[in-house]
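**Student:** Give the three-dimensional model of this entry:
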Amino acid sequence: AEAADYGIHPALLDAALQPLGLGLLLAEPGEGMTRRPFAWSGVTLHAQGAVAGRVRIALAGEDAVSVTVADPAGRPVASVDVLTLRQVAAKQVAEARSDSLFRVEWVPVAVSRSSAPAGRWALIGSGNGSGSGSSSGHGDVDVHEDLGSLAAAAGPVPELVFAPFPDAAESTDITDSAIASDAVRRATHRALDLVQAWLADERFAASRLVILAGQGLAGGPVWGLVRSAQMENPGRFVLIETGGSGDAEPDGELLAAAAVGDEPQLRLDGGEFCAPRLVRVPWPDAAGPGFGAEGTVLLTGSSGGLARLLARHLVAERGVRNLLLASRSGAAAEGMPKLVAELTGLGAAVEVAACDVADREALAGLLAAVPAERPLSAVVHTAAVLDDGVVEALTPERIDRVLRPKVDGALNLHALTEHLDLSAFVLFSSLSGTLGGAGLANYSAANAFL
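**Tutor:** Purely as a prediction, here's the structure:
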């Protein structure tokens, strides 16, 4: 869907240049060197919005190529008469990572009470524990049991509709995987139902739905799902985290003023609003936690590309000598024998197991079989399932399918290993859990949980 916003989408252009890394046209770069695009000349865009392409790359001189991109029907998309590449030290590229690490920082933003809309607002649900602001003195807040009863009510459609999501799972014992995962699913299903109903009713097209939710065990996935809904439907949803140290009963008028502003996500704490920003952080000097050469490292989701990269890294760079690779497919996964042979060649003892980590009984059996002389020393959880679709097309079943490996898998791993002296317990999330992603509401929800 984003392709129409670009002359040629950056991802398509990047993919078109990937064959340069195969070493078929240009000689191998010098030792410790790599090639990077340096100068472009004779660049022509023939068509906009291509989502796929056929690429022809030909030599155009020393360390230079020509590039022609056509769509699947053979129609021209873009051409580059000469792309000159330059060799740079791989160390320089690695050092450039120092400004590519980010974290989320919540920064104060100004909200003026005078910005609150003068019309009526609505609150759906009880608002118990959410700080709905229905007692703020505004006087024009209509309380409804749910969105259906609001839609059925007579009168004008409110400009703002507040929907509190009390995070009942905050007090849940996460060692009880079934109870915790059920709390997550209930909250995420409710968010999906609410978002879909909101988008389906044209009467709310000019209104904003304000989700009041924490970012705890069950609230995190709600944020993940709604972030993706925001990307697909700009201006229709606002996320506000309430319940901070000074917000037992947030001021509804202040909430309303914040909700009509330009910030799609806000946190209210002590009467002050903050908005999330990505900020650069220094690259860590230390390598991070050790994994232990003598113990066994469990790597879940091992049939995926990410896990295979990690397996090589753990063995070649982190000194891991005993790997337990778990996935639902086990040894039958495509390419697994080749991966095992490669890791063995690097000096590791590798065991492959077919295990669904979301199945607590199966995971318990797998962990019980780890030999005592090579006890479990670390867990790296990368298991994931994709089932992409815009939020209107999702179903509770599609939500659950994607939540299962992330939520149930992580909860089971935690519950079954918390008594062990692990050197590392690593859960791989995704940028979609932080930023959302069009077509990724279920995946964003699952990763926001982690």
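**Student:** rest of the way, CA atoms for contacts and neighbours
**Tutor:** OK.
**Student:** Now do the helices in the stretch 251-400 of the chain.
**Tutor:** With DSSP state H, counting those that start in this stretch, the ranges of helices along the stretch 251-400 of the chain come out as 252-259, 305-316, 336-345, 360-368, 396-403.
**Student:** Tell me which other helices or strands the third one touches.
**Tutor:** Applying 3 or more Cα pairs under 8 Å, 6 or more residues apart in numbering; DSSP states H and E, we find helix 336-345 packed against helix 305-316, strand 349-354.
**Student:** again, only using 6 Å
**Tutor:** Helix 336-345 sits against no helix or strand, with contacts defined as 3 or more Cα pairs under 6 Å, 6 or more residues apart in numbering; DSSP states H and E.
**Student:** tell me which residues of it are tucked away?
**Tutor:** Neighbour counts using 16 or more other Cα atoms under 10 Å place 336, 339, 340, 343, 344 of helix 336-345 among the buried residues.
**Student:** That helix versus strand 349-354: what angle between them?
**Tutor:** Taking axes from the mean of the first three to the mean of the last three Cα atoms, to 10 degrees, one finds that helix 336-345 is oriented at 160 degrees with respect to strand 349-354.
**Student:** one more to put side by side:
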Amino acid sequence: VQVQVHVGDSDGGSGRRTVTVSSREGEGEWVRNAVGELAPVGSEPVPAPLGVWPPAGAVAVPVDDAYDRLARRGYGYGPAFQGLRQVWQAGGTVYAEVELPQVIDSDAAGFGLHPALLDAALHGLLAAGAGNGNGGTELPFAWSGVRLLASDARRLRVAFASGPGGVSVTAFDGAGEPVLQVRSLALREASAGQLTGTGRQVRQSLFTVDWVPLPAPQTPDTAAVQWVRHGESGGAEVAPVVVAPVPAAPLGVPVPEVAQLAAVTVLGWVQEWLADPETDNARLVVWTQGVA
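**Tutor:** From the prediction side, this is the model:
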């Protein structure tokens, strides 16, 4: 999927600019996914540093099974997005504490606010049932008055206050300093069909490998196995099973280059194997080493 973000020209007066986010599959038509407006920072005051946490009178909301409960509502969060740690509620205000899971903590550098950390903050609002209350699947729909006040946070303390136009969001880092301010966030319920692609072709863009055990013979015939090193010829006769170990990568070579070299090497082996009539009744085994 290709994603395109377009920022328009300034209007010349207030300095506002339009923002559109579009996407397309392959060479298909561009589909507009989001529209917005980029504006100069206004005169709104920056939130004061956070005081007592959690605020006095806030009641703890159980979160031990929060992700199981959210899964039953249609939210499927993998390990990188399960950052919710604690939730409290006081009247119409929800308080949540989130942190980046260890699996992606090292990736936080370079982000103003890591997307997984921001997403996890919203899980507190969902876990407290502070949305529309009907148990459906709600997604962020409209953000208004968004200001990033600090960067590189790995832990957030977030306050959600319900109002007539949506929910205001104020986030602080572990030291209580303000990180993010959102004047209003509106949620909109999505149907199961919108999430799963019911009624249209579902695109499977991610693939996984299943390791399937093969039954081994009780007395393996070592004579039926032939080892071939890189650059060697298998000889005039081909054994029933030919094992070709992938050569180890040279030290210091970047991982992407190592992966490309291995893929090109193995592809060449397979193409030669399929083109050789002597291998019609034999099996090629590609042996990788040091795969983490």
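**Student:** care to give me the TM-score?
**Tutor:** The TM-score (TM-score structural alignment, normalised by the length of structure 2) is 0.39; 143 aligned residues with a Cα RMSD of 4.0 Å.
**Student:** quick one on the thing from earlier: tell me which of the helices of the stretch 251-400 of structure 1 lies nearest to residue 444 of structure 1.
**Tutor:** For residue 444 of structure 1, the closest of the helices of the stretch 251-400 of structure 1 is helix 396-403, at 9.5 Å, according to Cα to Cα.
**Student:** going on from that closest one, what's the next piece of helix or strand?
**Tutor:** helix 409-417 (DSSP states H and E).
**Student:** okay, the angle between that next one and helix 360-368?
**Tutor:** 50 degrees.
**Student:** Could you tell me the angle between helix 409-417 of structure 1 and helix 396-403?
**Tutor:** Using the same axes, to 10 degrees: helix 409-417 of structure 1 against helix 396-403 is 50 degrees.
**Student:** what's the following helix or strand after helix 409-417 of structure 1?
**Tutor:** Next element after helix 409-417 of structure 1 (DSSP H and E): strand 424-427.
**Student:** Which other helices and strands does that following strand contact?
**Tutor:** Using 3+ Cα pairs under 6 Å, 6+ apart, strand 424-427 of structure 1 is in contact with strand 376-381.
**Student:** what's the strand it packs on packed up against?
**Tutor:** Checking 3+ Cα pairs under 6 Å, 6+ apart, strand 376-381 of structure 1 ends up next to strand 296-300, strand 424-427.
**Student:** Now mean neighbour count and distance to residue 252 of structure 1 too, for those strands, in CSV please.
**Tutor:** As requested, those are exported to CSV (neighbours: other Cα atoms under 10 Å; distance: least, Cα to Cα, whole Å):
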stretch, mean neighbour count, distance to residue 252 of structure 1
strand 296-300, 26, 45
strand 424-427, 17, 37
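**Student:** would you list those strands in a markdown table and tack on distance to residue 380 of structure 1?
**Tutor:** Listed next are those as a markdown table, based on distance: least, Cα to Cα, whole Å:
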| stretch | distance to residue 380 of structure 1 |
| --- | --- |
| strand 296-300 | 5 |
| strand 424-427 | 5 |
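**Student:** So which of the ones you listed is nearest residue 152 of structure 1?
**Tutor:** Checking these against residue 152 of structure 1 by Cα to Cα gives strand 424-427 as the closest, at 44.3 Å.
**Student:** Shouldn't residue 263 of structure 2 be within a strand?
**Tutor:** No: applying DSSP: H, G, I helix; E, B strand; the rest coil, one finds residue 263 of structure 2 to be helix, outside a strand.
**Student:** how about it, what does it touch?
**Tutor:** Applying Cα atoms under 6 Å, 6 or more residues apart in numbering to residue 263 of structure 2 gives no contacts.
**Student:** State the distance from it to residue 257 of structure 2.
**Tutor:** Relative to residue 257 of structure 2, residue 263 of structure 2 is positioned 10 Å away (Cα to Cα, to the nearest Å).
**Student:** same thing with residue 242 of structure 2?
**Tutor:** Distance, residue 242 of structure 2 to residue 257 of structure 2, by Cα to Cα: 27 Å.
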